[in-house]
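> Build the 3D model from these lines:
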Amino acid sequence: MLTQLFFFLVLIALLRKFAWGPLMETMQKREDYVSGEIDAAEKSRAEAEKAQAEAKEQLKQTKQEAQQIIDDAKSAGAKQEREIVEAARREADRIKESAQEEIANEKEKALQALQDKVATLSVQIAGKVIEKELSTQDQEKLIDEYIKELGEER
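Modelled structure (predicted):
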């Protein structure tokens, strides 16, 4: 029994040296490898979260810049619209004023021409009246003729 105990202890020592030691060493290496992989994965996850946060911030900033550009374009468009409307209003006022001046000039010319024509007709009527003494009926007839003549000339 002592021999068996002795061989059993030798067997345990040999197993410990050649089987258990290498097995434990392999298990330790495996544990270290898994631990390293977990650490690397954790580090990668942290970097990915950081990159995601930076991307979100850049996207937010880009959206703000785009909105600012849109707002600037809208205000520039509104300003340009006001300027165009104001320029058109000034031009319309200038054209209206010019047309009113032209109408006034044409009216003045027409009145002057009418006055000249009336004066000429008055002189002609007076000349004919002086040439012959007309009766009331002849005077009315003569006035009607000149009024018709005046109407035809217009």
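> When you work out contacts or count neighbours from here on, use the C-alpha atoms and nothing else.
Will do.
> Okay, helices next: where are they in the protein?
Along the chain, counting by DSSP state H, helices occupy 2-14, 21-131, 136-153.
> now those as a markdown table including mean neighbour count?
Rendered in a markdown table, the data for the helices of the chain read as follows (neighbours: other CA atoms under 10 Å):
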| stretch | mean neighbour count |
| --- | --- |
| helix 2-14 | 11 |
| helix 21-131 | 12 |
| helix 136-153 | 12 |
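> and for comparison, fold this next one:
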Amino acid sequence: MLIDASWLIIGAEVGGFRAGDMFFALASFLILLYLLKRFAWGPLMNKMEERENHIANEIDTAEKNRIDAEKASTEANEQLKATRQEAMTIIEEAKKAGQQQEKTIIEAAHEAAARMKKSAEEDIAREKEKAIEALQAQVATLSVQIATKVIEKEINAQDQEQLINDYIKQVGEER
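Purely as a prediction, here's the structure:
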């Protein structure tokens, strides 16, 4: 019995397709798809999903870091402003303290000058009194000397005036 296999060859005049080869190729393709799905597609998809998750985590981390950096920058700016304000306050306080110290020094200098002036005035008054006392002593001595001279000789008004002038000159020369 011969089997007519002509139906298995389609389009034999052009080279045709053989049904057995087609079934074998189809079966091989389906087995290959199954093996790819089982051993390659699953691990490949897992790796792709891991990669996707990793990238999503990196993006989230980068966003979080950006937000943290903005927050740190804002805090640093606020701290810088506070530090500048504190520095300005310290400078103002130092200026006020300097002005107060300047006033204190000026007042102390005025007080010292007033004490020195008072002391000098007191010294001048003492010296003046000493001079007055010395002058009074000299006048008393002169008076006694003049009285002695007058008693020794009687003189007229012109001689008396001449005698007083001579003694005044004599006292002026002694000084």
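> Translate R126 of the second structure into the numbering of the first structure.
By TM-score structural alignment, R126 of the second structure lines up with N105 in the first structure.
> Tell me which residues touch its match, please.
Contacts for N105 of the first structure (CA atoms under 8 Å, 6 or more residues apart in numbering) come out as none.
> Could you measure from it over to E91 of the first structure?
21 Å (CA to CA, to the nearest Å).
> now swap in A41 of the first structure and tell me
For A41 of the first structure relative to E91 of the first structure (CA to CA), the value is 73 Å.
> L111 of the first structure now?
30 Å.
> Then K79 of the first structure?
18 Å.
> What does T89 of the second structure correspond to in the first structure?
Checking TM-score structural alignment: T89 of the second structure goes with Q68.
> quick one, what contacts that match?
Per CA under 8 Å, 6+ apart, neighbours of Q68 of the first structure: none.
> Pick out the residue closest to the middle of the second structure.
Against the mean C-alpha coordinate of the second structure, by CA atoms, centre = their mean, the closest residue is A87 at 4.5 Å.
> Now for it: which residues touch it?
Under the criterion of CA under 8 Å, 6+ apart, A87 of the second structure has no neighbours.
> measure it to L80 of the second structure for me?
For A87 of the second structure, the distance to L80 of the second structure - CA to CA - is 10 Å.
> again with Q138 of the second structure
Q138 of the second structure is 84 Å from L80 of the second structure, by CA to CA.
> what does I31 of the second structure give?
I31 of the second structure is 70 Å from L80 of the second structure, by CA to CA.
> How about F17 of the second structure?
84 Å.
> Kindly report the same for I151 of the second structure.
103 Å.
> ok, now A120 of the second structure?
Distance from A120 of the second structure to L80 of the second structure, by CA to CA: 58 Å.
> got it, and S28 of the second structure?
73 Å.
> Could you do I105 of the second structure as well?
For I105 of the second structure relative to L80 of the second structure (CA to CA), the value is 37 Å.
> Which position in the second structure pairs with R89 of the first structure?
For R89 of the first structure, the residue aligned by TM-score structural alignment is H110.
> same question, E54 of the first structure
So, by TM-score structural alignment, E54 of the first structure is matched to E75.
> State the distance from its match to T89 of the second structure.
E75 of the second structure sits 21 Å away from T89 of the second structure, going by CA to CA.
> ok, now how distant is the equivalent of L36 of the second structure over in the first structure from I38 of the first structure?
Aligning on TM-score structural alignment places L36 of the second structure opposite L15 in the first structure. Using CA to CA, we find L15 of the first structure at a distance of 32 Å from I38 of the first structure.
> Likewise for E140 of the first structure?
E140 of the first structure is 128 Å from I38 of the first structure, by CA to CA.
> what about the residue in the second structure that G151 of the first structure lines up against, distance to N165 of the second structure?
Aligned counterpart of G151 of the first structure in the second structure: G172 (TM-score structural alignment). G172 of the second structure is 10 Å from N165 of the second structure, where distance means CA to CA.
> Likewise for I105 of the second structure?
Taken as CA to CA, the span from I105 of the second structure to N165 of the second structure is 56 Å.
> What of H110 of the second structure?
Using CA to CA, H110 of the second structure is found at 48 Å from N165 of the second structure.
> For the aligned partner of S44 of the first structure in the second structure, give its distance to D21 of the second structure.
In the second structure, the residue paired with S44 of the first structure is N65, using TM-score structural alignment. N65 of the second structure sits 61 Å away from D21 of the second structure, going by CA to CA.
> With K169 of the second structure instead?
K169 of the second structure is 167 Å from D21 of the second structure, by CA to CA.
> same thing with A82 of the second structure?
Counting by CA to CA, the gap from A82 of the second structure to D21 of the second structure is 86 Å.
> Right, I'll call it a day here.
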